[in-house]
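**Q** dropping the sequence and predicted coords here.
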Amino acid sequence: MLPLISVVVPVYNVEKYLTQCVESLVAQSYKNIEILLIDDGSRDGSGMLCDQFAKKYSNVAAYHKNNTGLGLTRNYGLERIKGDYVTFVDSDDYLAPDAVQQLVDGLKHGENDTVIGGFTKITDKGEKIYVESYPKEDFNDEECYSKVFCKMLGSSPKEHDSIKASVWNVLYSTSLIKRNHISFVSERQYISEDIVWDSDYFKYSTNTEIIDSTSYYYRSNPTSLSKTYRPDRFEKCVVFFEYMTNKMVYTKICDEARLRLTKNLFINVRSCFALEKGRSFHEIKQSIRKICSNLVLQEAIKAYPVSQLGISQKVFIHMVKNKCVTILAVLSKYGLLE
């Protein structure tokens, strides 16, 4: 018997994209799916669209709730799913018709409890930016945590070998989730709620398959939280870094996890600088000086094998370490850190 696949779609002010998203789900070649649209207190027409889709399609259900953010909205959906496996779709993204089928094929008739695919990144208008594809691999028992999840924390010092820590285009075992009481934290508390979820989930996965699918279309939305300036972004990145490094302390991957989390922190610092671009030069300098003076960041740099990084990364970290504020501010202002 074909497994029932639950698709949880948190919805918040995405009237512009929602129809394409839902229509792509309804058009999946794999038909044994249920689609849960969770309206997280939208203030545009998204909630009304959810109701229209639920009336139009028998396998679509619409729910409405007060706004709590992405992570807790996914939890709301998890409490209501009926499927054997669950996947998550962001409501400004969409899927190729074979996306769910490829994930289901990766289950190998129940041999695997988790399946991970890649993605195609597109612009707001749907133009392809790049494709992230992973080679097909099987992982068993401890490997699911030490070789799969560990790479979700970031890349190693010498190479780009990370796996994107997102919960879309991934198929998760519902029984594993419920048996171990796994749930999302709020992204308002920890900025990368997907990584926290995966850190809890992959402790229990015993058979994970990575497939070479890129049938998930991930939209680079210019209004998303990751693309817009927020004065508290860096502080949230530091809180997350400390939370995850502490969480990894008593695991077998402790040392490697810290290296990967540190490299990811460096990437986040660069992103914070890049998002300063639209502010005045004086404001940029003030913000960059504050970030460069952060003790957690400076200690992370001291403990990291910076010499193993590529030349551009090495130069950037050198400037942060030595608080080359004016140079960094100029690079930020002219968009050279993007």
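**A** In hand now; what should we look at? Note that this is a predicted model, so its numbers are computed, not measured.

**Q** okay, CA-based contacts and neighbour counts for the rest of this
**A** Noted.

**Q** for the stretch 1-150 of the chain, which segments are assigned as helices?
**A** 18-26, 46-56, 70-78, 99-106, 143, 150-152 (DSSP state H, counting those that start in this stretch).

**Q** return the most buried member of these.
**A** Among the helices of the stretch 1-150 of the chain, helix 150-152 has the highest mean neighbour count (mean count of other C-alpha atoms under 10 Å), at a mean of 23.

**Q** next secondary structure element downstream of that one?
**A** As assigned by DSSP states H and E, the chain's next helix or strand after helix 150-152 is strand 170-173.

**Q** now the helix or strand following that next one, how far from the centre of its chain.
**A** Once the chain leaves strand 170-173, the next helix or strand it forms, by DSSP H and E, is helix 174-179. Centroid separation for helix 174-179 versus its chain: 21 Å, with C-alpha atoms, centre = their mean, to the nearest Å.

**Q** structure two is appended below for comparative analysis:
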Amino acid sequence: MALTVLMLVNQLDVGGTETHVLSLAKQLKKEGVNVVIGTAGGVLLDGYSESQLEIAHLPFKSDNPVYSEYKLLLEKAKELVVTHSVNLIHAHSIAALKVAVQVSDETLVPTVATIHGKFYPPRRLRGLLDRCPKVIAVSSPVVNWLSKAIDYPIQQIALIPNGVDTEYFTPGEKLNPFRAELQIPEEERLAVIVSRLAWEKTRVVEAAIQAVVNLQGEFPLHLAIVGGGAHQPLVHAAARLANAAVNKEVVRVIGQRIDPLHCFQAADVVIGTARVALEALSCQRPLIAGGNASYVGYLEPSNLEKAWSVYFGDHHWAYPLTVERLTNDLRRVLENIAEAEQNAAKLREWVLANFDIKDIAKQTLQFYEDTLAGKELSSSLLPELATSDEKPAGQKRRGGKQNVPSLSLFDERPLVSVAIPAYNRGQYLEECLQSLAAQTYRPLEIVVVNDGSTDNTGEVSQNWWAALEDKDGLSFVYLALPHNTGYASAQSIAYRLSTGKLIANQDSDDISHPQRLEKQVAFLLANPDYSFVGTNFAVFAGDITKKRRSYMVRYGFERIATSYQNGGHVICFGTLLFKRALFERIGGLTSFLKGAEDYEWITRALNQGFYVDNLKEQLYYYRSHPGQLSRLVKSTRRLKRPWEYVLELGSLDASSGGIGLEQVEG
């Protein structure tokens, strides 16, 4: 009796998941499997119908169906299971999985899932996967994420990558209908980026636009952007600005294409990630890989395994994405077209050997058989456990040495402006300022913004500067505001007053180690892809010789970014040194998150694509004292609720002369 599988995918939009389901279902059908597709439909529906796959309409409307939507979905899905004598349900999205596991509980038909990335809400996914006997992960990073973050048993995870129809995605003529549509002659160069215009992938598109503009003086180069998504208006605007800058149309936003075959074949080089990367390689096109998680670069035989270990930059960290890197990789391909074509031929062979849909369908069928028989997964489906702890290119092991060379190796000495907002900090400010004067780095500009203090904060700061004997390499800027404006405002004003190429934070009651700025400047000079850097720190009360270690800080960009994505806070804001370009891009602090202004600023910088790390040395001393509301929110502590901030501050009002919510400093 033939196996019948109900595949559930809520929408058939243009994307890697939906395309993979189509390819897999078509091939499974050739293998004798009865496949029923349960979906709400979408732009790819015609492609599924043309393949003579059985389509059953399921009224998915959201990623988390509830109430009447959920009830109706359960009714229709159970009806499909019964009427088609379904043996196995295979879910490909979290909405589909929610329906599938409940249907499975009620019909005793097992459910499996393919996890296509690390973008699923962990808590929801964990609860749903607990009801699945086995799952498929499409890449090694997803295996690792499922095992560690979702806590799913690794012996129940099969590593089966997305498959490509290599008989369809084949080399072809560059002078095809797509080039004709763009009116680009064969002698001119065409870069094609195929991507969803959303999430972090938009950063790759923006970098590609700028890189193509940078290369206009060297090559007759065009860029075609194929894809759609929430960020499409932003991409259109960036393309218009780029074309205006070079006074000709070199960047075109094409929109979605259901079938990208001719787009790949027409290209001199393709920029993409994940399934797009595999399809482009199958078409024997030179590829530059970069995706949601990181940048990989120009692919060649020597870095293929690294590229696969991070799923072409879509699932794991490899290298920072910068315009300079992408520009250099494009230049390398365009200057060496013959060599790039030879590499592309070798890379197609790699795709044929590892990702052909016929082989992937056979692996999936073996996975089905193991699941239905209640057996352990076949050894050929299991991920290699030895690779689970490997770090991708450019990522340091925990406890490893950071790339922080001596400042003496660099000739450049950019001006560092230290931005200090101060409100009623006369008791501590002189010690703070003295620690800055003791810095081994010069030149320094110290900017103090007195935020309407009612104590002697102004006198302390100005008297300190007047009495300072060694002012070599130092400058001092002081501004007294007429009334208290709040921490976010005062900090932002200090940024605006500064003139340095680099800007350092410093809380007015804290102390910096003498080598803090020297080591942070050295890090940024040695790592030009990074835009800001913090440090480890210690906590003290009255006596700085009695310090306590902090466990808040994390190290390595991917770990830091993941912490913030999960709501953690792992950078001490007062320790940050950042490039002025970051401030000019994202602006100063906002005050709509009272007590968490620093957290919001850091997440905004990360969301804009800026890279950060923390130095492991304790180079900053955070003072704990009465009358203080810490802005440090440790990931191990519960976030305070708004009324708790108000209550704490209300208790401070009685003892400190009416400190208001916006007036608190760390």
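**A** Sure thing, it's come through. Keep in mind that this is a model prediction, so the values were computed, not measured.

**Q** what segments of the stretch 151-300 of structure 1 are helices?
**A** Assigned by DSSP H, counting those that start in this stretch, the helices in the stretch 151-300 of structure 1 fall at 174-179, 193-201, 233-248, 254-274, 281-292, 295-303.

**Q** from Ile55 of structure 2, how far out is the closest residue to Leu639 of structure 2 other than its chain neighbours?
**A** Of all residues not flanking Leu639 of structure 2 in the chain, Val633 sits nearest, at 6.9 Å (C-alpha to C-alpha, 6 or more residues apart in numbering). To Ile55 of structure 2, Val633 of structure 2 is 50 Å away according to C-alpha to C-alpha, to the nearest Å.

**Q** and these two? Which one has more around it.
**A** Val633 (21 against 18; other C-alpha atoms under 10 Å).

**Q** contacts only, for that one.
**A** Gly568, His569, Ala596, Leu639 (C-alpha atoms under 8 Å, 6 or more residues apart in numbering).

**Q** circling back to that earlier point, of all the helices of the stretch 151-300 of structure 1, which one is nearest Tyr218 of structure 1?
**A** helix 193-201 (15.1 Å; C-alpha to C-alpha).

**Q** and the angle from the closest one to helix 233-248?
**A** Using axes from the mean of the first three to the mean of the last three C-alpha atoms, to 10 degrees, the direction of helix 193-201 of structure 1 lies 0 degrees away from that of helix 233-248.

**Q** mean distance between helix 193-201 of structure 1 and structure 2 after superposition?
**A** For helix 193-201 of structure 1, the mean distance to aligned residues of structure 2 following superposition is 1.0 Å (mean C-alpha distance after the TM-score superposition for structure 1).

**Q** in structure 2, what stretch matches that helix?
**A** Counting by TM-score structural alignment, helix 193-201 of structure 1 lines up with residues 597-605 of structure 2.

**Q** buried set for that stretch?
**A** Buried residues in stretch 597-605 of structure 2, counting neighbours by 16 or more other C-alpha atoms under 10 Å, are found at Glu597, Asp598, Tyr599, Glu600, Trp601, Ile602, Thr603, Ala605.

**Q** which residue is the nearest non-sequential neighbour of the last one?
**A** Just to be clear, that refers to Ala605 of structure 2. The shortest distance from Ala605 of structure 2 to any non-neighbouring residue, by C-alpha to C-alpha, 6+ apart, is to Ile586 (6.7 Å).

**Q** from memory the one you found sits against Thr603, does it?
**A** No: counting by C-alpha atoms under 8 Å, Ile586 of structure 2 does not reach Thr603; the two are 10.6 Å apart.

**Q** hang on, the earlier thing: next one: the residue nearest to Leu639 of structure 2 from Leu146 of structure 2, what distance?
**A** 27 Å.

**Q** how close does Ala245 of structure 2 sit to Gln210 of structure 2?
**A** 10 Å.

**Q** tell me which of those two has more neighbours.
**A** Gln210 (19 against 11).

**Q** apart from its neighbours in sequence, what residue is nearest that one?
**A** For Gln210 of structure 2, ignoring the flanking residues on the chain, the nearest one in space by C-alpha to C-alpha, 6+ apart is Val323 at 6.7 Å.

**Q** counterpart of the one you found in structure 1?
**A** Per TM-score structural alignment, Val323 of structure 2 is not aligned with anything.

**Q** tell me, how many residues neighbour Val296 of structure 1?
**A** 14.

**Q** kindly provide the distance from the residue of structure 2 positioned farthest from its centre to Ser417 of structure 2.
**A** Outermost residue of structure 2 with respect to the C-alpha centroid, by C-alpha atoms, centre = their mean, is Ala467; its distance is 48.2 Å. According to C-alpha to C-alpha, Ala467 of structure 2 stands 21 Å off from Ser417 of structure 2.

**Q** who's in contact with whichever residue in structure 2 pairs up with Ile122 of structure 1?
**A** Alignment note (TM-score structural alignment): Ile122 of structure 1 maps to Phe540 of structure 2. By C-alpha under 8 Å, 6+ apart, Phe540 of structure 2 lies in contact with Lys546, Lys547, Arg548, Tyr621, Tyr622, Arg623, Ser624.

**Q** do that again at 10 Å, thanks
**A** Applying C-alpha atoms under 10 Å, 6 or more residues apart in numbering to Phe540 of structure 2 gives the contacts Asp510, Ile511, Lys546, Lys547, Arg548, Arg549, Tyr621, Tyr622, Arg623, Ser624, His625.

**Q** joint contacts of Ala245 and Gln210 of structure 2?
**A** Joint contacts of Ala245 of structure 2 and Gln210 (C-alpha under 10 Å, 6+ apart) are Ala239.

**Q** tell me which residue is most central in structure 1.
**A** Centre-most residue of structure 1, counting by C-alpha atoms, centre = their mean: Ser166, 3.2 Å.

**Q** if you skip the residues just before and after it, what's nearest to that residue?
**A** Asp194 (5.6 Å).

**Q** so that neighbour makes contact with Phe184?
**A** Yes: look at Asp194 of structure 1 against Phe184 with C-alpha atoms under 10 Å: they come within range, at 7.5 Å.

**Q** any common contacting residues for the two?
**A** Contacts common to Asp194 of structure 1 and Phe184, judged by C-alpha under 10 Å, 6+ apart, are Gly71.

**Q** can you give me every residue that contacts the equivalent of Lys519 of structure 2 over in structure 1?
**A** Residue pairing (TM-score structural alignment): Lys519 of structure 2 is matched to Gln102 of structure 1. By C-alpha under 10 Å, 6+ apart, the contact set of Gln102 of structure 1 is Ser29, Tyr30, Val115, Ile116, Gly117, Asn169, Ile211, Asp212, Ser213, Thr214, Ser215.
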